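Peer 1: sequence-free structure coming up:
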């Protein structure tokens, strides 16, 4: 535009010739003549870009864009993925055409007035519905910042909420959370409303039809509630608990919650849930949530027994008496080495069962590559391999009673002390750990510590007490005392001697 103004000014005002202007500005005379006839800048690019190759594929691409606009942003295809899809449909054109079309479609769709969704106000009867959801929060447990999962429950009538935290979102946590929530509420509602997580729903069919997880259905059948799954990406179907997730993050996790253990955190969360029930009910402002909950409580089904919320794994015990679960190893009594056992994993514990009996119990670890051993599981191995007492992994940090630990230290300094201490441990099969602890204390007090001394103290502790006096009945009194008669011996010898 600047050059047009200069050409017109130099010709019409300064009366400069067309040839002189063209020479000085280094443009052609025809261009000078064209500029003299106009006052606006020339347009050298077309305003609308045609899509010659796209042609018949516009309808397909438009349909894809409209369908994916209803999906969450992270589930929509990029222009490149859409281009690849059109190529599969037979498109022979370039990617640029698809990219320009997608860009223009997004601009046009933003300028189109959006139609807001309309909803119907919902009313729930007491005891009818409870909504469930998970949220991800950041807390400080034992001085370590970590991301946790919080399970949220909300009774739809009274708005009474319950929140409990776990290290992760797994199926055993889902079942444990339901056990804790129903105990907290004092009963079970008729329906439970969920999203479609894999811990609850195996397959999503058309509409509301779902294939629920077999283990989860065992939970539902135990408590006799009806599970209802929402339509995918339709969070408004359980809007109460969706709103609760945002509110709880502000009320309970901001600023960051700091506790020594998960148990401390969950006790505090339960207390806060009771305290927050003193707020006014959002629909019945004349009453508090706690008052509405008292009205709803009689309609909740009473709990007969808690559900055994464990996940079972059949595993073979290794030659080192270990089973591997969740990237951690747990010990099993040595007599089960090489055999298949049932490992029942709960939200907090791990129980190992064989032949219908629990043979080992461990507190569950949520770290990785941990070795969790009970040294007593290896007692029969120590009987044959006493050298493992010094360097065996299960015995390095053995939490023994103080007196037994001191006796162990003294015995390991003696010749054949390993065998002596193992023999003492084997005594616990019959007498128990308490008798051995007392015997070690007595040996330490005497100042003489050896395997034989401690064993002697154990036997003295467990042998039955001797009676100091013998009470005899009058009927057992001796009436005629026997007389010494050596001739009787000779008589017996002569009468019974055989040549």
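Peer 2: Good, I have the coordinates. Everything numeric in this text was worked out from a predicted model, so none of it was measured.

Peer 1: from now on I want contacts and neighbour counts done on CA atoms only, so please keep to that.
Peer 2: Fine.

Peer 1: contacts only, for residue 163.
Peer 2: Taking Cα atoms under 8 Å, 6 or more residues apart in numbering as the criterion, residue 163 is in contact with 150, 151, 152, 153, 269, 270, 273.

Peer 1: mind checking which of these are in helices?
Peer 2: The helices, defined by DSSP state H, take in 269, 270, 273 from those.

Peer 1: how much space between the last one and residue 244?
Peer 2: If I follow you right, that is residue 273. 12 Å (Cα to Cα, to the nearest Å).

Peer 1: can you check the first one too?
Peer 2: As defined by Cα to Cα, residue 269 lies at a distance of 14 Å from residue 244.

Peer 1: residue 252 now?
Peer 2: Distance from residue 252 to residue 244, by Cα to Cα: 11 Å.

Peer 1: so those two - more neighbours on which side?
Peer 2: Each of residue 252 and residue 244 has its neighbours counted (other Cα atoms under 10 Å); residue 244 has more, 20 against 15.

Peer 1: look at the more buried one and give its secondary structure.
Peer 2: helix (DSSP: H, G, I helix; E, B strand; the rest coil).

Peer 1: residues contacting it?
Peer 2: residue 152.

Peer 1: let's see it at 10 Å
Peer 2: Shown in contact with residue 244 (Cα atoms under 10 Å, 6 or more residues apart in numbering): 133, 135, 152, 153, 154, 159, 161, 163, 250, 251.

Peer 1: these in helices, which ones?
Peer 2: Per DSSP H, the contacts of residue 244 map to helices at 250, 251.

Peer 1: residue 281: which of the contacts of residue 244 is nearest?
Peer 2: Set against residue 281, the nearest of those by Cα to Cα is residue 159 (7.4 Å).

Peer 1: measure the nearest residue to that closest one once chain neighbours are set aside to residue 245 for me?
Peer 2: In space, residue 159 comes closest to residue 289 once its chain neighbours are excluded; the distance is 6.3 Å by Cα to Cα, 6 or more residues apart in numbering. Shown here: residue 289 relative to residue 245, a distance of 17 Å by Cα to Cα.

Peer 1: below is an additional structure, to be compared with the one above:
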């Protein structure tokens, strides 16, 4: 049992993913996902299709949805997606948010709500099935852009229908929803992957199977730097700001593929190149030191270090009775046997 809820215009939107499986497998794209955002008051839908569910793609879909609606709702409802919530907690406890989700929500000024049961965001889950049945079913596509265009062409048809729940035209309620939305900020929020990684002895930082350079005069080997990567560029920051309060070390375009090395030559200024090393024709090379004859070995230590020379050291030989006289002990003698005395 649960309590049914209603919202006012512009108060809430619900977000969910849909798995469209291998709809583009014939084009060499293994998986396609659909991102959905539905305004809870009017059920006005938004949908776009992607080939991944990573952090940057997730919030890029948010920006596209806000542009589609012309504003930002006061709250967004999610399920337990890892791109928003860091871990699962028991009902009633505070849900820890992903740092990028906190920054994104603060930039666009909306609150994040966690649905503890499927019925908490049933409006967007129903929209996933509607888009699948009315936009994708029975059709073939060659790209995600073509799928996006198919949804955009279907939206006016959807807005002209009366919703079975509120019995009103979706487009009329959507107009009230759009007016109540918060305005979009002047600049979009830049979502980036963040990692800590050490600098190599060659002033290069490894990320995503590629190498990116940092200034040699500002780092030291094995120093940890922060990597902030977007889809188009990689920014390398120091963990400690310099005297002017700046942490940015370098900015590079993000490499495509793996095994790419992106180096700015100015970053290697001050490092030895080997061009100033002296060369010679070989005539003025220093002559090797002549070896000493075996008889010129000086001292017993050097003689012992060479086994051949050690064998030629003369050792004095004396009877054991000499040591007995020096120590005042009785020399060891054997007792004659009984057979001999008899």
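Peer 2: All right, it came through fine. Note that the structure is a prediction, hence the values are computed from the model and not measured.

Peer 1: between residue 273 and residue 244 of structure 1, which contacts overlap?
Peer 2: Residues touching both residue 273 of structure 1 and residue 244 (Cα under 10 Å, 6+ apart): 161, 163.

Peer 1: ok, so of the contacts of residue 163 of structure 1, who is nearest residue 12 of structure 1?
Peer 2: For the contacts of residue 163 of structure 1, the nearest to residue 12 of structure 1 is residue 150 (80.0 Å; Cα to Cα).

Peer 1: and the closest one, what's its match in structure 2?
Peer 2: Using TM-score structural alignment, the partner of residue 150 of structure 1 in structure 2 is residue 34.

Peer 1: might one say that its match is in contact with residue 23?
Peer 2: No. With contact defined as Cα atoms under 10 Å, residue 34 of structure 2 and residue 23 do not form a contacting pair (11.3 Å).

Peer 1: element containing residue 455 of structure 1?
Peer 2: For residue 455 of structure 1, the element it lies in under DSSP states H and E is helix 451-462.

Peer 1: for residue 171 of structure 2, same thing?
Peer 2: helix 170-180.

Peer 1: show me what that helix is packed against.
Peer 2: With contacts taken as 3 or more Cα pairs under 10 Å, 6 or more residues apart in numbering; DSSP states H and E, helix 170-180 of structure 2 sits against strand 33-39, helix 55-69, helix 144-159.

Peer 1: check which residues of it are buried.
Peer 2: 170, 171, 173, 174, 177, 178, 180 (16 or more other Cα atoms under 10 Å).

Peer 1: dump the residue contacts of the first one.
Peer 2: Looking back up the chat, that one is residue 170 of structure 2. Contacts for residue 170 of structure 2 (Cα under 10 Å, 6+ apart) come out as 41-45, 156-164.

Peer 1: make a ChimeraX selection of the buried ones in these.
Peer 2: For the buried members of the contacts of residue 170 of structure 2, the matching ChimeraX selection, counting by 16+ other Cα under 10 Å, is:
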select :41,42,43,44,45,158,159
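
Peer 1: any chance of CSV for the contacts of residue 170 of structure 2, columns distance to residue 6 of structure 2?
Peer 2: Shown next, in CSV, are the contacts of residue 170 of structure 2 (distance: Cα to Cα, whole Å):
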residue, distance to residue 6 of structure 2
41, 7
42, 11
43, 12
44, 15
45, 17
156, 24
157, 25
158, 21
159, 20
160, 22
161, 20
162, 17
163, 14
164, 15
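
Peer 1: quick check, nearest of the contacts of residue 170 of structure 2 to residue 65 of structure 2?
Peer 2: Using Cα to Cα, those come closest to residue 65 of structure 2 at residue 45, 9.1 Å.

Peer 1: what's the counterpart of the closest one in structure 1?
Peer 2: By TM-score structural alignment, residue 45 of structure 2 lines up with residue 161 in structure 1.

Peer 1: residue range for the longest helix that structure 1 contains in structure 2?
Peer 2: Longest helix of structure 1, by residue count under DSSP H: helix 95-111. Aligned by TM-score structural alignment, helix 95-111 of structure 1 falls on no residue of structure 2.

Peer 1: for stretch 409-419 of structure 1, same thing?
Peer 2: Using TM-score structural alignment, stretch 409-419 of structure 1 finds no match anywhere in structure 2.

Peer 1: which of the contacts of residue 163 of structure 1 are still contacts in structure 2?
Peer 2: Among the contacts of residue 163 of structure 1, the contacts conserved in structure 2 (both residues aligned by TM-score structural alignment, their matches' Cα atoms under 8 Å) are 150, 151, 152, 153, 270.

Peer 1: most neighbours out of those, which is it?
Peer 2: residue 153 (27 neighbours).

Peer 1: my guess is it contacts residue 134, does it?
Peer 2: Yes. Judged on Cα under 10 Å, residue 153 of structure 1 makes contact with residue 134 at a distance of 9.1 Å.

Peer 1: overlap of the contact sets of these two?
Peer 2: Listed as contacting both residue 153 of structure 1 and residue 134 by Cα under 10 Å, 6+ apart are 163, 164, 241, 245.

Peer 1: residues near the second one, how many?
Peer 2: By other Cα under 10 Å, 25 other residues sit near residue 164 of structure 1.

Peer 1: the third one now?
Peer 2: Neighbour count for residue 241 of structure 1, taken as other Cα under 10 Å: 27.

Peer 1: would it count as being in a strand?
Peer 2: No. Counting by three-state DSSP, residue 241 of structure 1 falls outside a strand, being helix.

Peer 1: check contacts around the counterpart of it in structure 2.
Peer 2: Applying TM-score structural alignment, one finds that residue 241 of structure 1 aligns to residue 124 in structure 2. Contact analysis of residue 124 of structure 2 by Cα under 10 Å, 6+ apart lists 13-17, 36-40, 43-46, 77-78, 130.
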